[in-house]
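Trainee: Predicted coordinates and the sequence they were generated for:
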Amino acid sequence: MTNFTGKDIERKLKILIVGLGGIGSQLTDLVVPALSIGHVSVELYLMDDDNVELHNIGHQKYQHHEIGQSKVSSLYERYSIYQNVKIIPIEEKLTENTQLEMYDIIVVSVDRDNPRKIVHSSGKAWVDLRCQGDGWMMLDSDTDSNIVCSFPKNEQPVSCQLVGAIDEGNIQFGFAAVAAIGAQWVLQKIRMSHGVTTKVPRFSMGYLTHGEMRFSLGGLKSE
């Protein structure tokens, strides 16, 4: 378990979201307004090197007039008006551990395994949010390492939408489900850092259609 100290209470927490696709952009849209009405000020860093494309519009928090813009600049322009949250855009990929040294809390919501491994080994409080179709999975820095290592690795990008779903207008909402879980995790971690006794969501996975799955190292079962 990651412990916060009195020094964390005295300064603004630095929170990083790596990946601003379906999950990351949705999580940003949930977290920023929620933080703006609270009593805690944070710095929220948004990291992604992609531009907004037409096929993003159906399931990511972008609009048609933003096509061609960088994702970080689009979200910065939208959310920098909120109080209590300083938005810092970082238009780059996560490729090495040194990029994570300054952060207290890290959200990784990417479609490749290498950035996930970098975050997992950072020693920070982290949450790893994944989805495909209407399925979703959430791991965090308190999840048993045997569970974290047991999942297949994605060396190539894997879309959160099933093949053909965007063209057919059959958008699947696993990304929204896991973004909500991630937003709950982030806000409760922030409250913990300020001495509040609370709980965060734990490792979970499931499908919107079939329900939550119970996991053991021996296999999966639906509830």
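Mentor: Alright, I've got the coordinates. Numbers count the residues shown, from 1 in each chain.

Trainee: okay, CA-based contacts and neighbour counts for the rest of this
Mentor: OK.

Trainee: how deep is E96 tucked in, by neighbour count?
Mentor: Each residue near E96 was counted by other C-alpha atoms under 10 Å, and the total is 13.

Trainee: how about it, what does it touch?
Mentor: I118 (C-alpha atoms under 8 Å, 6 or more residues apart in numbering).

Trainee: how close does it sit to R116?
Mentor: When distance is defined by C-alpha to C-alpha, to the nearest Å, E96 is 11 Å away from R116.

Trainee: before we move on, what about G218?
Mentor: Shown here: G218 relative to R116, a distance of 23 Å by C-alpha to C-alpha.

Trainee: Return the list of helices and strands in contact with the longest helix along the chain.
Mentor: The longest helix of the chain (DSSP state H) is helix 174-193. Applying 3 or more C-alpha pairs under 8 Å, 6 or more residues apart in numbering; DSSP states H and E, we find helix 174-193 packed against helix 22-36, strand 125-132, strand 135-140.

Trainee: Check it against this one:
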Amino acid sequence: MDALPYALEDVLIHDFYYFYWFYKPWSIRTLMTKKVLTENGVQIHIIGAGGIGSNLIALLLPSLRNGIVSEQLGGITFHLHDADIVEEKNLVHQRFSDVQIGVSKVDALAEEYDLIHPSVRVIGHSTNLRHSKPLVNADIIVVAVDRPEPRRIVHSLNEVEWYDLRCGLDSCLILTHKTHFDDIERLTPTHKPASCQPDDAIETGNIQFGSALAGTFGANIILRSLMNRIDGKTNVPGPMCFSMNMGIVPVFLKTNNSVPFDQKPPTKSSEKWTEEEDDVLLKQAERGLTLERIANHHRRSHGAIWHRFLKICGFKKPLNNEVGE
């Protein structure tokens, strides 16, 4: 038998490098760019890779695949922080598939989206956030977990752009680094860790999409922030509480510009509510009208509508001074 032109070992090594160079996303050519990208460009840390975080990543990363935004910023690196693994129950409302069951959530997302463009990195950190040290290089931080501890860690950071995304049923709440401190404190009480789905929602099939709503808001905010870093004029959305059923919900007491600028002042702010108005208000809520439509109909502020609704439903004790609410 004629001798092989190469030793078998040399052939295997040649084929190995050929395959990884041309076909694998984790190839040698991408390895050469990893160190540069993780040290330069925009560093974005996302705390939580569940209902909110996975939806945010699944929406935002494909929008960066052409590299137009990331190349102008010297690259973008996403750091995902979450110790959870993918479970079957996650598949009904989070962006994972059955082949990823048992895999770390952050690793599953990193495998799918890392180097979606050569200037975009996604790095998984399979740990929960316990202190601020992992965030030392952050330019943008997104909190997407329903635990007060990591929220407060991020809230305590100075001179960093952060967004705290929350959800409940069909609603979402966004706090930002521009939210008034008193509002942040009031809206961040101590509580046990919670799921983005209510009890028995998965078992009964009554899935709520507030997490997808929060993820959508988050993806939009981050992309607008990246564009603002490029052109200096793109508007970045601020604090917001939004319900798919009620529209904008006024939960901020001291935060500036947390409601639309064009909101008209109420014309009946000093008039008492009548029983007829209460009946109409309840019927409008049952029909699913937005808070804005209801407020415009009654010619009262969003806050007056919301507090009146809580009062007539028994969630708020009546006060003597009801005028204007």
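Mentor: Cool, the structure landed. Because the structure is a prediction, the values reported are computed rather than measured.

Trainee: on that earlier part again, columns mean neighbour count on top of the helices and strands packed on helix 174-193 of the first structure, output as a markdown table?
Mentor: As requested, those are arranged in a markdown table below (neighbours: other C-alpha atoms under 10 Å):
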| stretch | mean neighbour count |
| --- | --- |
| helix 22-36 | 21 |
| strand 125-132 | 24 |
| strand 135-140 | 23 |
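
Trainee: if we can go back for a sec, how about the longest helix of the first structure, which residues of the second structure does it hit?
Mentor: Mapped onto the second structure using TM-score structural alignment, helix 174-193 of the first structure spans residues 210-229.

Trainee: Pull out the buried positions in the matching stretch.
Mentor: Residues 210-227 are the ones in stretch 210-229 of the second structure that count as buried (16 or more other C-alpha atoms under 10 Å).

Trainee: how close does that stretch sit to the first structure?
Mentor: In the superposition with the first structure, the average deviation recorded for stretch 210-229 of the second structure is 1.2 Å (mean C-alpha distance after the TM-score superposition for the first structure).

Trainee: Break down the first structure into its helices, ranges please.
Mentor: Applying DSSP H to the first structure gives helices spanning 6-10, 22-36, 71-79, 113-120, 145-149, 165-168, 174-193.

Trainee: can those go into a markdown table with extra columns for distance to M205 of the first structure?
Mentor: Below are these laid out as a markdown table (distance: least, C-alpha to C-alpha, whole Å):
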| stretch | distance to M205 of the first structure |
| --- | --- |
| helix 6-10 | 31 |
| helix 22-36 | 15 |
| helix 71-79 | 27 |
| helix 113-120 | 17 |
| helix 145-149 | 12 |
| helix 165-168 | 21 |
| helix 174-193 | 9 |
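
Trainee: I'd like to know which of those helices is closest to L46 of the first structure.
Mentor: Across the helices of the first structure, L46 of the first structure has its closest neighbour in helix 71-79 (6.1 Å, C-alpha to C-alpha).

Trainee: Where does that closest one end up in the second structure?
Mentor: Mapped onto the second structure using TM-score structural alignment, helix 71-79 of the first structure spans residues 105-113.

Trainee: now swap in stretch 126-133 of the first structure and tell me
Mentor: Counting by TM-score structural alignment, stretch 126-133 of the first structure lines up with residues 162-169 of the second structure.

Trainee: before we move on, back to that, not counting its own residues, what contacts the longest helix of the first structure?
Mentor: Here helix 174-193 of the first structure has contacts from 3-5, 8-9, 13, 22-24, 26-27, 30-31, 35, 105, 107, 127, 129-138, 160, 197-201, 207-208, using C-alpha under 8 Å, 6+ apart.

Trainee: can you pull the buried residues of the match of helix 71-79 of the first structure?
Mentor: Here stretch 105-113 of the second structure shows K105, V106, D107, A108, L109, A110, E111, Y113 as buried, counting by 16+ other C-alpha under 10 Å.

Trainee: So which of these is the closest to V136 of the second structure?
Mentor: Each of those was scored against V136 of the second structure by C-alpha to C-alpha, and V106 proved nearest at 19.5 Å.
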